[in-house]
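In: pasting the sequence and the predicted model now:
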Amino acid sequence: MLRSNTWAQIWSVIRVLSAALLAAAVVRQLVNTLEIASSNGRDIGVTLVNYFSYFTILSNLLSVIVLLWAAMWFWFRRRDEADEPPILARVLAATTTYMVVTGIVYNTLLRGIPLAPGTSIAWTNEVLHVVGPIILALDLFLGPLRRRLPWRAVATMAGLPIVWVAYTLIRGPLTTNPVDGAPYWYPYPFLNPNNFAGGYAGVSVYIIGIAIAVLAVGVLVIWIGRRRGASVEEEEAAEAAEAIEDATGHPPP
């Protein structure tokens, strides 16, 4: 059923609606953040850059893009395309990994941290940290026309998190916190070396732990995708056999 055209049509609509929900949550929370900054006379430019420095926001924006991409690909694909393009499959697998890890990290490390009243809107917070990860996890199991990726694709998933961590640690001590005036700003407390007696040594423990989580979830995502999806090798062999039959009028031996 999951590879039927009817199911693919249904799930493509679900992907578009999910993308709209995630986009609405990102935009609504951004508007709220900027309104608070403006009313308190904070630097709007820094506040805006800070907002898009959260891995949660980046992951959700990437989810919006890839869910819309997957739906549009299905509706406008060529008739001979039976499975996702390799690049779409890789980005979808990576985004699923990021969103699942985002959900895990938030609900294990960040949910209990108190925020200033009005800072976060309840429904947007749940959509970005809970609903979004669940949607991407369901897409892994229910999304149609999945392509089977090679195991080496796991390595490419580490690219964005590595760049983001480097950016965060470099920018952190160079940015004045627009809320309290502290001479540093970090999106998450576990990345702030000022929160640990050992400084960056304490941060490194969390970075290593999250890196392990990203790789573990990435392996799981690839494994599930390989069980559900079509093998690239099988697809190429089928295309080669079809080409031989078209050229010779006989099926290959």
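Out: Looks like it arrived, so ask away.

In: only C-alpha atoms from now on, for both contacts and neighbour counts.
Out: Fine.

In: from residue 210, how far out is residue 198?
Out: 18 Å (C-alpha to C-alpha, to the nearest Å).

In: longest helix of this protein, counting residues only.
Out: Across the chain, the helix with the greatest residue count (assigned by DSSP state H) is helix 5-39.

In: same question for that helix: list its buried residues.
Out: Neighbour-count burial for helix 5-39, counted by 16 or more other C-alpha atoms under 10 Å, picks out 8, 11-16, 18-19, 21-23, 25-26, 29-30, 33-34, 36-37.

In: check which element follows that helix along the chain.
Out: Counting by DSSP states H and E, the next helix or strand C-terminal to helix 5-39 is helix 44-51.

In: output the contacting helices and strands for that next one.
Out: Contact here means 3 or more C-alpha pairs under 8 Å, 6 or more residues apart in numbering; DSSP states H and E; on that basis helix 44-51 packs against helix 5-39.

In: for the residue nearest in space to the middle of the chain, which non-adjacent residue is closest in space?
Out: With the centre of the chain defined as its mean C-alpha position, the nearest residue by C-alpha atoms, centre = their mean is residue 95, 3.0 Å away. Nearest residue to residue 95 in three dimensions, chain neighbours excluded: residue 63, at 6.2 Å (C-alpha to C-alpha, 6 or more residues apart in numbering).

In: now that neighbour: how far from residue 57?
Out: 10 Å.

In: more neighbours, those two?
Out: Taking other C-alpha atoms under 10 Å, residue 63 and residue 57 do not tie; residue 63 has more neighbours (28 against 22).

In: contact partners for the more buried one?
Out: Applying C-alpha atoms under 8 Å, 6 or more residues apart in numbering to residue 63 gives the contacts 19, 22, 92, 95, 96, 99, 136.

In: check it against this one:
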Amino acid sequence: MRTLFVVLRIVVGVAVAVAIIAQLAHTVDFQRAAGATDVSFYVTNFFSFFTIDSNAASVVVLLVGAGLLLKQGVGNDAARDPLLFTTVRAAVVTYMVTTGIVYNLLLRGISLPQGQTVEWSNEILHVVGPLYLLLDWLFAPGRIPLNYRRLWAIVAFPIVWAAYTLIRGPFALDPVTGAAWYPYPFLNPVTSAEGYFSVTFYVILIALVICALGAGAIALSRRKPVTA
């Protein structure tokens, strides 16, 4: 069982890392072709996507998780993960599942402002990664029960990210187009139908989704892991 998840975590972690790098390289090339001379603005934008942040965190969690399984012993299914790792893992699972839900319900088919999308990378970041993180949380050995107070740790990053995005947006002016930059159309008060009212609605909606999924991840942690 542990050997299987060591392999799966390494394979998926590497695949997600390659997908991030491929999309970043394509984005930089796209902006240079469009006339950008200083690509630092676009690199900052790239790492301002919740999707990219969540997937980058998932690479770390998967590779660290694979290392923990090896350190604990391949045949030692009774070994348990540290509290800090389990909390971070629960947070990343929550973010990745949220990413998958939001993208596939709200953003699939919509052109995002990071340049032309690399299709295979897009599917790994928005479908494969989220699905595997959820399955890993359900079936991988080592998970320990979490207290519901850990929900604050799970929602902390999305709160900081949302504040950063909305504060930075009006000042993040694209050097080529001159337009304010937001990572997702529903967070842009200029293009949203009801301005900040629409943005507030979506922020609250996604916050509720994250809280619900985070609470669900904690609830699952308190049950005995499903084994094959």
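Out: Yep, that arrived. Note that the coordinates shown come from a computational prediction; the quantities given were computed from them, not determined experimentally.

In: quick revisit: residue in structure 2 paired with the residue nearest to residue 95 of structure 1?
Out: Residue 63 of structure 1 maps onto residue 58 in structure 2 when the alignment is built from TM-score structural alignment.

In: any idea which helix or strand carries its match?
Out: Judged by DSSP H and E, residue 58 of structure 2 forms part of helix 50-72.

In: any buried residues in that helix, and which?
Out: Buried, per 16+ other C-alpha under 10 Å, within helix 50-72 of structure 2: 50-66, 68-70, 72.

In: just give me the mean distance for that helix relative to structure 1.
Out: Superposing on structure 1 and averaging over aligned pairs (mean C-alpha distance after the TM-score superposition for structure 1), helix 50-72 of structure 2 comes out at 0.8 Å.

In: how close does residue 105 of structure 1 sit to residue 210 of structure 1?
Out: Counting by C-alpha to C-alpha, the gap from residue 105 of structure 1 to residue 210 of structure 1 is 8 Å.

In: likewise residue 5 of structure 1?
Out: According to C-alpha to C-alpha, residue 5 of structure 1 and residue 210 of structure 1 sit 38 Å apart.

In: just residue 99 of structure 1 next, same as before
Out: For residue 99 of structure 1 relative to residue 210 of structure 1 (C-alpha to C-alpha), the value is 13 Å.

In: out of the two, which sits in the busier spot?
Out: When neighbours are counted by other C-alpha under 10 Å, residue 99 of structure 1 and residue 210 differ, and residue 99 comes out ahead with 29 against 17.

In: counterpart of the more buried one over in structure 2?
Out: Match for residue 99 of structure 1 (TM-score structural alignment): residue 96.

In: determine the three-state secondary structure at its match.
Out: Using DSSP: H, G, I helix; E, B strand; the rest coil, the structure places residue 96 of structure 2 in helix.

In: next: residue 216 of structure 1.
Out: Following three-state DSSP, we place residue 216 of structure 1 in the helix state.

In: and the aligned partner of it in structure 2, how many residues sit next to it?
Out: In structure 2, the residue paired with residue 216 of structure 1 is residue 212, using TM-score structural alignment. Residue 212 of structure 2 sits with 14 neighbouring residues when counted by other C-alpha under 10 Å.

In: in the stretch 51-200 of structure 1, which spans are strands?
Out: 147-148 (DSSP state E, counting those that start in this stretch).

In: run through the helices of it in chain order.
Out: Counting by DSSP state H, counting those that start in this stretch, the stretch 51-200 of structure 1 has these helices, from start to end: 55-76, 86-105, 122-126, 132-142, 153-156, 159-171, 200-228.

In: winner for burial among the ones you listed?
Out: helix 86-105 (a mean of 22; mean count of other C-alpha atoms under 10 Å).

In: what's the mean deviation for that helix versus structure 2?
Out: When structure 2 is overlaid, helix 86-105 of structure 1 sits 0.3 Å from its aligned residues on average, using mean C-alpha distance after the TM-score superposition for structure 1.

In: I'd like to know which elements that helix is packed against.
Out: helix 55-76, helix 132-142, helix 200-228.

In: list the contacts of the second one.
Out: By C-alpha under 8 Å, 6+ apart, the surrounding residues in contact with helix 132-142 of structure 1 are 2, 11, 18, 22, 60, 63, 93, 95-96, 99-100, 102-103, 221, 224-225, 228.

In: average offset between that helix and structure 2?
Out: Helix 132-142 of structure 1 sits 0.7 Å off on average (mean C-alpha distance after the TM-score superposition for structure 1).

In: matching residues in structure 2 for that helix?
Out: So helix 132-142 of structure 1 sits over residues 129-139 in structure 2, by TM-score structural alignment.

In: how far does that stretch sit from its chain's centre?
Out: Centroid separation between stretch 129-139 of structure 2 and its chain, computed with C-alpha atoms, centre = their mean, to the nearest Å, is 13 Å.

In: again, but for stretch 156-166 of structure 2
Out: Chain-centre distance of stretch 156-166 of structure 2: 13 Å, with C-alpha atoms, centre = their mean.

In: against structure 1, where does that stretch fall?
Out: With TM-score structural alignment as the criterion, stretch 156-166 of structure 2 aligns to 159-169.

In: quick one: that stretch to structure 2 mean distance?
Out: Looks like 0.5 Å for stretch 159-169 of structure 1 (mean C-alpha distance after the TM-score superposition for structure 1).
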